[in-house]
Each structure stands twice: as structure tokens, then as C-alpha cells.
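**Student:** using only what follows, build the 3D model:
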Amino acid sequence: MAARPDPGHARADTTDDRVYRTIAIRLVPLLFVCYTVAYLDRVNVGFARLQMDDELWFSDAVYGIGAGVFFVGYILFEVPSNIVLHRVGARRWIARIMVSWGLVSGLMALASSPASFYLLRFLLGVAEAGFIPGILLYLTYWFPAHRRGRITALFLTAIPVATIFGGPLSGWIMQTFDGIGELRGWQWMFVLEAAPAVLLGLVVLRRLDDRVADATWLTETEKAVVARDLAADDEARPGAHTSVRSTLRSPVIWLLGGIYFTIALGIYTISFWLPTIISRSGVESTVTVGLLSAVPYLFAVVAMVWVATHADRTGERRWHTTVPCAVGGIGLVAVGLTQSATVPALVALTVAAAAISSAQAAFWSLPTALLSGVGAAAGIALVNSIGNVAGAVSTSLVGVVSEATGSTAGSLYLFGGVLVVGGGLVLALRIGR
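**Tutor:** Here you go, the predicted structure:
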């Protein structure tokens, strides 16, 4: 069992604080922007469907399956991608991921049938596979456990920020560019929002360093501070999984994957269906839908950082994950009960988004307490892969149920209950306290 983080570490001396502040300023903004673009390219299909349905005659089921097919390619290539990253370095591999997913995302403008829609979504998943677990692994190379929670949360706030800015941006592009150059607004959206991924891939290739030892912008004394803290982390977890085989055979890693499945179920349900829920509550303008879609995530950003900072300060991880899971589950049920009225539905979506996002940020401090070396590369990717099965399940199931019943309420009740169960499973873990 890994030793829990020592809250006393949070009171590091001024020199240590300065070192990690320098690292954070150098790395986090770039990684944050990259993830914002990644998440926008992943979920902008939720906005595209507001026009695609009328033009291509896509049903809820076709949209749901297409959105979910992304995760088939993503899951299949997740673990291999992260192992490659560990071996060849984050700089080249993350740059490759970003350029390839940008190109495929732009090609989404060519979707003209369910078959082409499914194929492009699958290829987008293959292209992006390994990005999120790769960054989570990369952060373990630079930040010790007692500082990593808040840094991870700052990185993961890219999800709500992508929605805060992406929703209005997507709505504006679709409405403003519709019909220009004989392209529909949704086609322009895919092309224009894909370009930053390719450009950022080139920036990553130039700016990112694989390890602390490669950072010419740190002095040898500063590098020694990080090396000391990371070595102390390794000593504090003598039973950590360090090989691919031991990691993949660990029941605890699979349990963590199952827990993350319940959290991701909530994340993707809101991400993919938020525009549709708001639209069906009586809002007709795509720009207004985009603006209202940003509201839940404004609160989510604040909640994520606060919960993760409090967890770092106290050294407690499990309850910081369990409680937000329970609140998020209740929030999803409330969305199902109120989705026919715009204001109540938006309040329920806000509670659910803030709580589930906080649970996700707090959760990722748990797997790294058990993992090290190439075992961390495989384990983080495996947990993320299992969790992202929820992407395929949520999008496909909500679409099918919605088409059969005329409402998404039944799926929201089910997923809310599953999320509460996931929060309960966190308490069964013997990681930290």
C-alpha cells in the first residue's frame, strides 16, 4: 500500500515554491491550451449536429453511435500510445498526436453519410489516443505527489474552459459562416477549430522538454530540488507497480478503471448532450445555446481548482472524490427531472458539471500513488481506457433511449445512480486516506 501524501509537504520552503512555480509557468499554460483544443475537437460534434441532423438526416441513434465510435479507436490505441510516449519522449509523441488529430478533425467537414461519419469519428479516436494519459504521465516527471493535485486540476480545467469558449465559438461559426463558399456552418466549424491543433503540435515540438534533465531553463540546483522530491515519492511507495505486466494484472488498477468509468460516464453525458438538452428545453438560437452551455462550466472551473487545492493541503484524496461523485449523480437525476424547462435544467446541469468535473480532477491523484516508470505509462492509460468506454456507452445509449422514448431522462437517471455507486467504490481503495 502506498503511503499517503504528507500534508506537511504543502509548506515547502520559498526556494522549492519558486522552482515549481517556474516549472508550472513553463509547462501548464501550453498543456492547458493543447487540451482545450483537444477537447473542443472531440465534443464539437455536439454543436455540429444542430445543423447536421437537418442536412444529413441523422437520427439520435446515428449521432449517438457516431459520437461513441470515437472511443473505440481511442481505447484500442490508448495503452500502446502511452508506452511509446514513455520510450520516445513526450515532445515528439504529443506533437505527433496533435497534428494527426487536427488533420482528421478538419476532415469531419466531409462527412456525408452515417458510414463516413462513423469512419472519421473512429479515426479521430485513433489519432488522439494517448494524449490525456500521456500528459498525466508527463506531469509525474515534473511534480511530486503533494504538488500534483492542483497542477492536474489546472490542466483538466481545459475541459470546462473548452466548453465555456467553445460553445459560443461553435455557435457563432455555424451561424456566421453558414453558406459561405458553398459550405454549411457545421463544416466551417470543423475546419476552423481543427487548425489550432496542427499549429500547437509544431509549438509542442519546439517548446516541450521530455524530462527535467533536458530543461535548459532550470539551473542544476533547481533540477536537484525536483530530483530530490521525486526520489522521495518513489521511496514512499515501495510497492508501486513499475512494469507493464504487474500493472495490467493488478485488481486495484482495474477497480480504479471501473471507478473512472462512472465518472467519465457523467462527464461525457453532459459534454455531448448539453447543447441538445438546452435546445430541447426551448432555446432555438445556436448562439444562445452556445452561451448557455458555458454557464455550467464557469462554476466547474472554480470547483475543480478549489477541491484539488484542498485535497493537496489536507493530503486526503478519497472523500474529495466520493462526495463530488454523489453530488454529481444527484445533479444528473435533477437534469432528467427538469429538462423541459430551461432555467431549472441549467441549474441542474451546473450542479452536475461542477461536481463531476471536481471528482475527475481529484480522482487522478489516486492511480499515480500506485504506479511508477513504464508501469505508470501503462496503468494511467489502462485506467483512462476503461473509463473512456463510458464515452461510447453514454453517447450510444442516450441516443438509442432518446429515440425510443422521446426523452433522455431515463438515461440520466441511470447514469446518476451509477455515478453514486462509483463514489462509494472509492472508499474501498486503500490509497492515501
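**Student:** rest of the way, CA atoms for contacts and neighbours
**Tutor:** OK.
**Student:** tell me the helices and strands packed up against the helix or strand hosting Ala378.
**Tutor:** Using DSSP states H and E, Ala378 sits within helix 373-405. Judged by 3 or more Cα pairs under 8 Å, 6 or more residues apart in numbering; DSSP states H and E, helix 373-405 is in contact with helix 60-88, helix 131-140, helix 244-248, helix 251-280, helix 409-426.
**Student:** next, the angle helix 131-140 makes with it.
**Tutor:** Angle, helix 373-405 to helix 131-140, by axes from the mean of the first three to the mean of the last three Cα atoms, to 10 degrees: 150 degrees.
**Student:** run the chain-centre distance for helix 373-405.
**Tutor:** Relative to the centre of its chain, helix 373-405 is centred 11 Å away, using Cα atoms, centre = their mean, to the nearest Å.
**Student:** same deal with stretch 234-244?
**Tutor:** Distance, stretch centre to chain centre, for stretch 234-244: 26 Å (Cα atoms, centre = their mean).
**Student:** burial count for Gly179?
**Tutor:** Gly179 has 13 neighbouring residues, counting by other Cα atoms under 10 Å.
**Student:** any idea how far the nearest residue to Leu248 once chain neighbours are set aside lies from Asn82?
**Tutor:** Spatial nearest neighbour of Leu248, chain neighbours left out: Gly379 (6.8 Å); criterion: Cα to Cα, 6 or more residues apart in numbering. Gly379 is 9 Å from Asn82, where distance means Cα to Cα, to the nearest Å.
**Student:** more neighbours: which of these two?
**Tutor:** Neighbours per residue, other Cα under 10 Å: of Gly379 and Asn82, the larger number sits with Gly379, 36 against 31.
**Student:** what sits against that one?
**Tutor:** If you count contacts by Cα atoms under 8 Å, 6 or more residues apart in numbering, Gly379 has them with Val244, Thr247, Leu248, Ile253, Pro367, Leu371.
**Student:** run this one through as well so I can compare:
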Amino acid sequence: MSYQAGAAADGARASFEDATYSKVTWRLLPLLFLCYVASYLDRVNVGFAKLQMLQDLKFSDTVYGLGAGIFFLGYFVFEVPSNMILHKVGARLWIARIMITWGIISGAMAYVTTPEMFYIMRFLLGVAEAGFFPGVILYLTYWYPAARRGKITALFMTGIALSGVIGGPLSGWIMHAMPGVWGHTGWQWMFILEAIPSLILGVMVILYMKDRIRDADWLSEEEKRLLEANISHEESQKEHLSLGAMFANGRVWLGALIYFCFVMGLYGVSFWLPTIIKATGVSDPLNVGLLTAIPYAFAAAAMVLIGRSADARRERRWHVAIPAFIGCIGLLLSTQYGHNTTLAMASLTLASVGILTTLPLFWSLPTAFLSGTAAAAGIALINSLGNLAGFVSPFLVGWLKDATQSTNAGMYVLAASLVIGGLLTLTLPAKLVNR
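**Tutor:** A predicted model of the protein is given here:
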């Protein structure tokens, strides 16, 4: 075969492969993305409820911070078992179960009246949602090799940003427009109405999702063989750990520590962003909601662009560390401009861009060296331990706010955690994760 003919054949194969992955992406990502938007909205809309809920129920900031964070204790306890079950029974049924149960519990948050009820319902919400995010990350490894997962994971995780873009104005509008309707307050209506999408999407997952490449009746046999061959080739190059060896693997625990540092920043901002904006002098919940959309909109664009850059360059560590440092700078600047809405929003936007960009790119690190059952358990372990920061972060910020009458001290702690996470990322061997 001539050089030209060989080059043409290679080009045709690459074109077919790109077209096949594009087909997979358009089939899987829209539904998974919407599920993540709904899940994240149900998880953090308590940050908007706080604007009215604390006054109505006479809760302190410490009570709120503990309740917001206790979600992650339930999440932590059930995360690894949930992902192991998903690996055995399939993503379709298990993700649908997760979504339907968390939708029911999230809607029931509207009827909380005491701190104890608040704590119990937030804990149960964490139990219900445990396994969704690591389950999807694991599910994507069934379809995409590492070289394509950076962009795909970033696209999926822009659901965090979009939930802020959509959820902020929506939550603000509900709380502005619905008080008194059928005897419910605005924050009660917010919990009830924002739970409905999760229930609908849970049913759609059952009807629409396929567990494995071989089950996909929307792929041709040639397309299935291509995808299966790529996954099989990648799995053969990974270190196949037993479950026990996975728990003894130092890199898994290092990954959990890195993720803990990044999640500290994420939930410090997510749960307190409406409060910080209100403190700049914006009082109407609708206006607070509209302003919260700005940082998330910029973050969504950054997540996709930097994810593409990481895939194109086959470089992971600096693509994680640099956004973490940028997030730190944004948080520090936000403490200096707390009484200037424009400068505070610019600082919080910079912080959100950095923090949210670290998250999808982080997941290209452990999925590059874990496979099989070890991947199911390892991803869940890293996510569950890392998400304990979701308990520590809002509680710590709330406690410091009650103690100092300012969120500044909490922002300093979150900024430091981002720097630590970025530095720890750079200790991972480049040859292990740059795939």
C-alpha cells in the first residue's frame, strides 16, 4: 500500500472513530447532564432557602452550616456501597433509584420546622444521593478511554455551573413570587418545585439509558467493536488492583486528600454565595439569584475550554493546579471588596472559575490508573472522603461567621485549602496521569 493510501485509510479510521464518539456523546451526555443539574440544584438550593428560612424558623448560621454540611455524612457512609451495587446491577436502574428517592426527600424539605428535622432530612438526602456522581464517573469509563474523558467529564460537570446559572434566578424568582400561595412560604415552594425535575428524570433514565456498549441498540456492530476495543486496550495498560490493594494504595488516599481540598472551596462558595452577595447590599432574592448566575456562567465556559486543552496536550497536573491557585486568588480578593457589589462579583467570578475548573480535570487523575472493581470502589472512596469537606466547609464558614460577624475568615481557610490541593496535585507522577 502506498504512503498516500495508508494515510487515507488512517484518516478514514480516525474520522469513523470521531463520528462514533460524537454519536455516543449526543446519546449519553444530555440526559446525564440534566440529571447532574437536577442533583446539584437539589443539593445546594438550601443556600437560597437560607435567605428566608433562617428568619422564619429562628435558626442561627451555625445551625444552617451544620445542616447544610450534614448531607455529606450520609453521602460518605453510603458512597462506596452504592457504587459497588451500581457496578453489579447496572447504572440504569441504580441511577434511576437514586434520583427518584432524592427527589422525594428534597421536596419534603419544605416541611422542616426544627433544627433536628433539618439535620435528619439533610442526612437522608445525602444517603439518597450517595453514588450518583461517582457512579456517572465510573459509567463514563465504560464508554470513553482516558484520552477523551477530560473533555467529556468537563462537559458533564458543567452541570454544576448550569445549575447555578438556572437555579439562582429560578430559586430567587420562586422565593420572590410564591410567598403565601396555598399557605406556603417562598422557600417551601422552592423545595417543592425544584424536586419535580429529579422525579421526571429518574423515570427517563429507566426508559432511555443503556448499561454497556454491547446493550446499545443505537450503535452498529462495527461501532460497538471499535468502542469495546478501545476500552479493552486501555484496561490492559492499567494496574489491576484487588479491592484490598486499592484500599492500601497510597495514590488513592492522596487523591482523596486532593479532592477534599477542592471540595472545601466548592461548597464554601456554593452554600454561602447568596449570603455573600446579599452582604454587599443586594436585598431582593430575585436580584441575588440573578447575580449568582454570573460566576457560574463564566465557570461553565472555562470548564469546557480547559478540559479541551488538557485532552489536546495530554497534560493533567498543571491543568488542575493552576485553576486551584486562581480560585484561591479570587477568594482572597472577595474578602477585600465585600461592600462593593461590582468588585465582589468580579472576585467571586474569578474564584468560581478556578474552583469549578479543578473538579472535572481532577477526575482524569484517578481514572487514569484504576480499573474494574477497584475503579468502582476507588472512585467512590475518593469522592466520599473528598466530599466530607462538604460537611466541614459550610459548618466551618457558618461557625466563623457567627464568631466574627463576617465570612472573611472562612474564605481565608477555603483559599488555603485550594493552594494545598494544587500543590499536592503536582506531586503525582506525570507519566501516571498524563494520558
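**Student:** would you pull the TM-score for this pair?
**Tutor:** The TM-score (TM-score structural alignment, normalised by the length of structure 1) is 0.96; 423 aligned residues with a Cα RMSD of 1.3 Å.
**Student:** tell me the one of the contacts of Gly379 of structure 1 nearest Val226 of structure 1?
**Tutor:** Using Cα to Cα, Leu371 comes nearest to Val226 of structure 1 of the contacts of Gly379 of structure 1, at 18.1 Å.
**Student:** list the buried ones in stretch 416-432 of structure 2?
**Tutor:** Neighbour-count burial for stretch 416-432 of structure 2 flags Ala416, Ser417, Leu418, Val419, Ile420, Gly421, Gly422, Leu423, Leu424, Thr425, Leu428, Ala430 (criterion: 16 or more other Cα atoms under 10 Å).
**Student:** so what's the residue count around the closest residue to the second one other than its chain neighbours?
**Tutor:** Taking Cα to Cα, 6+ apart, and ignoring the residues beside it in sequence, Ser417 of structure 2 has Cys261 as its nearest neighbour in space, at 4.9 Å. Here the count is done by other Cα under 10 Å, and Cys261 of structure 2 has 25 residues near it.
**Student:** surely Cys261 of structure 2 and Thr425 touch.
**Tutor:** No. Cys261 of structure 2 is beyond contact range of Thr425, at 10.5 Å (criterion: Cα atoms under 8 Å).
**Student:** give the contact list for the residue nearest to Ser417 of structure 2.
**Tutor:** With Cα under 8 Å, 6+ apart, Cys261 of structure 2 has these contacts: Gly386, Ala389, Ser417, Leu418, Ile420, Gly421.
**Student:** what about 6 Å?
**Tutor:** For Cys261 of structure 2, the contacting residues are Ser417, Leu418, Gly421, by Cα atoms under 6 Å, 6 or more residues apart in numbering.
**Student:** out of the buried residues of stretch 416-432 of structure 2, the closest to Val288 of structure 2 would be?
**Tutor:** Val288 of structure 2 lies nearest to Leu418 out of these, by Cα to Cα, at 25.7 Å.
**Student:** that closest one maps to what in structure 1?
**Tutor:** Under the alignment by TM-score structural alignment, Leu418 of structure 2 pairs with Leu419 in structure 1.
**Student:** I'd say that match and Gly329 touch.
**Tutor:** Yes. Between Leu419 of structure 1 and Gly329 there is a contact under Cα atoms under 6 Å: 5.2 Å.
**Student:** which element is Ile100 of structure 2 on?
**Tutor:** Ile100 of structure 2 is located in helix 91-108, with elements delineated by DSSP H and E.
**Student:** the inter-axis angle of that helix versus helix 132-141?
**Tutor:** Between the axes of helix 91-108 of structure 2 and helix 132-141, defined by the same axes, to 10 degrees, the angle is 160 degrees.
**Student:** show me the contact partners of the next helix or strand after helix 91-108 of structure 2.
**Tutor:** Remark: after helix 91-108 of structure 2, the chain's next helix or strand is helix 115-129, criterion DSSP H and E. Residues from elsewhere that reach helix 115-129 of structure 2 (Cα under 6 Å, 6+ apart): Gly67, Ile70, Phe71, Phe72, Gly74, Tyr75, Ile98, Thr101, Trp102, Ile105, Val112.
**Student:** report the angle between helix 115-129 of structure 2 and helix 61-89.
**Tutor:** 20 degrees.
**Student:** the residue nearest to Ser417 of structure 2 pairs with which position in structure 1?
**Tutor:** Correspondence of Cys261 of structure 2 to structure 1, assessed by TM-score structural alignment: Thr262.
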